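Engineer: kindly generate the corresponding structure for this input.
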Amino acid sequence: MSDEIWSRNELDSPCIQICVVHPETRLCTGCNRSIDEISRWSKMTRETRLSIMDELPSRQSIPKGRRGGRAARLKR
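Structural biologist: A predicted model of the protein is given here:
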């Protein structure tokens, strides 16, 4: 099994080197993967990684809408 890890094509990573995890969604704002997916990535099979990569476009690492702004401050 370890031979499989070292012989695979590493180009299967969606990382774009913008590694910031959003505090609410817990997803990386660069690649939309969770911390767990990022940490296990090198141990996953190619099929598992491809399955996750297929899901990534539908994920939102940053929630839509504002977190409050002026209107939220005025409610205090």
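Engineer: C-alpha from now on. contacts and neighbour counts both.
Structural biologist: Noted.
Engineer: how about the residue nearest to the spatial centre of the chain: what's its closest non-neighbour residue?
Structural biologist: Nearest to the mean C-alpha position of the chain, by C-alpha atoms, centre = their mean, lies residue 33 at 1.5 Å. Excluding the flanking residues, the one nearest residue 33 by C-alpha to C-alpha, 6 or more residues apart in numbering is residue 27, at 5.4 Å.
Engineer: could you also give me the structure for this second sequence? I'd like to compare it with the first:
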Amino acid sequence: MDNRQDRVRSPCVSVCALDENDVCIGCHRTGDEILRWTSMTNDERRQVLQYVAQREEKTLL
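Structural biologist: Here you go, the predicted structure:
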């Protein structure tokens, strides 16, 4: 199990609202990713953060 201090931190920015695609307008995670975050491994969290970066980039275009 990961040491608590070494856990990948949540990208939450306390702007919690899901858009029509079930993606948070604040952190760009899906509703499912938000719900599962606390039970994910660090590797799973890193993968989600890659998805987050891609989603965020799309919103900036």
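Engineer: OK, contacts around the alignment partner in structure 2 of residue 55 of structure 1?
Structural biologist: Aligned by TM-score structural alignment, residue 55 of structure 1 pairs with residue 51 of structure 2. Residue 51 of structure 2 sits next to residue 29 when contact means C-alpha atoms under 8 Å, 6 or more residues apart in numbering.
Engineer: what helix or strand is residue 51 of structure 2 on?
Structural biologist: Using DSSP states H and E, residue 51 of structure 2 falls within helix 42-60.
Engineer: tell me the contacts of the aligned partner of the residue nearest to the centre of structure 1 in structure 2?
Structural biologist: Alignment note (TM-score structural alignment): residue 33 of structure 1 maps to residue 29 of structure 2. For residue 29 of structure 2, the contact set (C-alpha under 8 Å, 6+ apart) comprises 23, 48, 51, 52.
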